[in-house]
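**Q** pasting the structure only:
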């Protein structure tokens, strides 16, 4: 609805006209704002997901993130189960159960997640944000809204109404949830890359491809037990190697746990920092750009009052490796 100005002072607008002016200003300003965000995606990816930019982001992972990242990787397995239960709850119309599941966080927030959120909110979305003693007051959305000429006639006397209508309820909460989803996808991508490295190295080292920590730990502990048994064989290690090629060596539970735990620690370190290499590759392939544009589209839906659904299904791909790893390991034991 467009309101004719006719050079009338704001007092001569009716309440309906005032609300229409404010809503039009918000909707038109939000659309211009979203266009501005979309125009910044390529530059944002070029600045922060190049090798040098990714190196700067991953510098924030030095510290407690080395503990948080493996916990998030393990927790993501639980998230798959919760997502499946949530889907069943939706089909069964158990709204309270589904709402409760949706409120469960995707994992621990890492220092690297906080840095990425700071960059996304302050540079890409250009919204006010506070983090770690830093605060940005720049509000590109408000700047676009107040450009509306009809709104300028109302600002002096109707500012309170304008502020109430321009701030969407729970917008900040929904934005934080979307940033959490974006961070969970980055964790899954790093985990997937780490599993790919493990798959190749396990094949080279043990001759047996492992899709995850359990498979790699089983294969490595078996190879180590074989090596120890052969070296201690009473007729010498050469004959021992042939002997134990025919006679399986029993792997102790202690050795299996120790080797698997060591591989898990190494894999966690790789997954934490492998983004330094994979971020530039994903930027080159346009993966980062696609995710950020999905995020902006979801923010647009929130601003315009439409139903938004921001779920990046890439986060489940890494979990497929873990499921395959468990099934493969169990299959070899049967």
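**A** Ah, there it is. What you see is a predicted model, and the numbers here were worked out from it, not measured in a lab.

**Q** all contacts plus neighbour counts: C-alpha atoms, from now on.
**A** Will do.

**Q** my reading is that residue 169 lies in a helix. Confirm?
**A** No. Residue 169 is assigned coil when assessed by DSSP: H, G, I helix; E, B strand; the rest coil, not a helix.

**Q** what secondary structure does the residue sitting furthest away from the middle of the chain sit in?
**A** Most distant from the centre of the chain: residue 235, at 55.5 Å, with distances by CA atoms, centre = their mean. Following three-state DSSP, residue 235 is assigned to coil.

**Q** show me the contacts for it.
**A** For residue 235, the contact set (CA atoms under 8 Å, 6 or more residues apart in numbering) is empty.

**Q** so it versus residue 185, what's the distance?
**A** Residue 235 sits 54 Å away from residue 185, taking CA to CA, to the nearest Å as the criterion.

**Q** quick one: stretch 197-214 to chain centroid distance?
**A** 26 Å (CA atoms, centre = their mean, to the nearest Å).

**Q** got the buried residues for that stretch?
**A** Under the neighbour-count criterion of 16 or more other CA atoms under 10 Å, stretch 197-214 has 197-199, 201-202, 206, 208-214 buried.

**Q** also stretch 108-116?
**A** So, applying 16+ other CA under 10 Å, buried residues of stretch 108-116: 109-116.

**Q** below is an additional structure, to be compared with the one above:
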């Protein structure tokens, strides 16, 4: 008499196979970081930004604060168990998928997780484990396909979150760049593009006022040192837009500098290891992706600080 296969046996073996698969993925992380985030791989990764990404990057960085707020609201809705509203917010796009993000997503699937490899994929690990234990009596192929379909959705969501970290890293790079530019060029503390935009607007307004001063430019310079003119909202908006767009264009290929630094500091390794750990847990439990990197929230805090600092200056 053939022993009946219990659902618990199948689940236990599947979890073992999932654990073995992700152990293999984690072992590939150092080589993946070396290949794609250090030179010469960093150039192969980031050279894709020198094209339409120069248009996508500014839009992504302008949209990122809005998406960050919506992400916080979505987490709050999930905690309140308002799943339908949270699911609707989950459909909001994080921005345009840049060529660099698309390339890294493909590389993670191909080189790190090997999802398309017949021998090393998650599906192959689970199928081998079940076949070794139950032979031809392992679960119905349709049930397996349903499981792998759910797993693919979890992976897709996690990779979306990982792509958001690229925009967040660019935003943090902008903050650092703005601070350095402000200190070097203006001897001011400008923790972001907003600070530099307000500063440039003030300088342009003062320059125009000095030239238009009724007693001449020289006396105008002394007068407006004591009583700085207030820039118009049109000038301020134009300066802010120009600075933020230029910074965004710079940030679109700033990975040429920041990726090797993050690789050296171990940040890429930690981020990928954390993503894989979340995926292992979520796929084993068949729950929604729990991978929520903190980069975008750090970037939003810096943006808020920049806005408050600029308003108070």
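**A** Received, thanks. Bear in mind the structure is a predicted one, so any value in this text is a computation, not a measurement.

**Q** how about the buried residues of stretch 108-116 of the first structure in a markdown table, adding secondary structure and distance to residue 30 of the first structure?
**A** Converted to a markdown table, these look like this (DSSP: H, G, I helix; E, B strand; the rest coil; distance: CA to CA, whole Å):
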| residue | secondary structure | distance to residue 30 of the first structure |
| --- | --- | --- |
| 109 | coil | 29 |
| 110 | coil | 30 |
| 111 | helix | 30 |
| 112 | helix | 29 |
| 113 | helix | 26 |
| 114 | helix | 25 |
| 115 | helix | 25 |
| 116 | helix | 23 |
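
**Q** which one of those residues sits closest to residue 272 of the first structure?
**A** Nearest to residue 272 of the first structure, judged by CA to CA, of these is residue 112 at 9.6 Å.

**Q** among the buried residues of stretch 197-214 of the first structure, which lie within helices?
**A** Those of those mapping onto helices are 197-199, 201-202, 206, 213-214, per DSSP state H.

**Q** where in the first structure does stretch 25-42 of the second structure fall?
**A** Counting by TM-score structural alignment, stretch 25-42 of the second structure lines up with residues 37-54 of the first structure.

**Q** what residues does the matching stretch touch?
**A** Against stretch 37-54 of the first structure from outside (CA under 8 Å, 6+ apart): 57, 123-125, 275-277, 279-280, 283, 288-289, 292-293, 296.

**Q** now stretch 101-120 of the first structure
**A** 57-58, 60-61, 64-65, 68-69, 71-72, 75-76, 79, 82-83, 86, 126, 129-131, 179-181, 183-184.

**Q** against the second structure, where does it fall?
**A** Aligned by TM-score structural alignment, stretch 101-120 of the first structure falls on residues 89-108 of the second structure.

**Q** so what's the gap between that stretch and the chain middle?
**A** 9 Å.

**Q** stretch 51-59 of the second structure too?
**A** 15 Å.

**Q** got the buried residues for it?
**A** 53-59.

**Q** how near is residue 134 of the first structure to residue 322 of the first structure?
**A** Counting by CA to CA, the gap from residue 134 of the first structure to residue 322 of the first structure is 38 Å.

**Q** show me which of these two is the more surrounded one.
**A** The neighbour comparison of residue 134 of the first structure against residue 322 (other CA atoms under 10 Å) goes to residue 322, with 21 against 8.

**Q** which secondary structure element contains the more buried one?
**A** helix 317-333 (DSSP states H and E).

**Q** which stretches in the stretch 201-313 of the second structure count as helices?
**A** Here the stretch 201-313 of the second structure has its helices, by DSSP state H, counting those that start in this stretch, at 217-226, 233-252, 255-265, 267-285, 295-312.

**Q** same deal with the stretch 1-150 of the second structure?
**A** 7-27, 29-37, 41-46, 53-79, 83-90, 99-107, 122-134, 141-181.

**Q** export these to TSV and append columns for distance to residue 299 of the second structure.
**A** Output for the helices of the stretch 1-150 of the second structure, formatted as TSV (distance: least, CA to CA, whole Å):
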stretch	distance to residue 299 of the second structure
helix 7-27	27
helix 29-37	21
helix 41-46	21
helix 53-79	8
helix 83-90	20
helix 99-107	18
helix 122-134	34
helix 141-181	6
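
**Q** nearest to residue 231 of the second structure, of these?
**A** That would be helix 141-181 among the helices of the stretch 1-150 of the second structure, by CA to CA, at 20.6 Å.

**Q** helices or strands next to the closest one in the packing?
**A** Counting contacts by 3 or more CA pairs under 8 Å, 6 or more residues apart in numbering; DSSP states H and E, helix 141-181 of the second structure packs against helix 53-79, helix 99-107, helix 193-211, helix 233-252, helix 267-285, helix 295-312.

**Q** ok, which of those helices comes nearest residue 151 of the second structure?
**A** Per CA to CA, nearest to residue 151 of the second structure of those: helix 267-285, 5.7 Å.

**Q** for that closest one, give me the average deviation versus the first structure.
**A** With mean CA distance after the TM-score superposition for the first structure, helix 267-285 of the second structure departs from the first structure by a mean of 1.3 Å once superposed.
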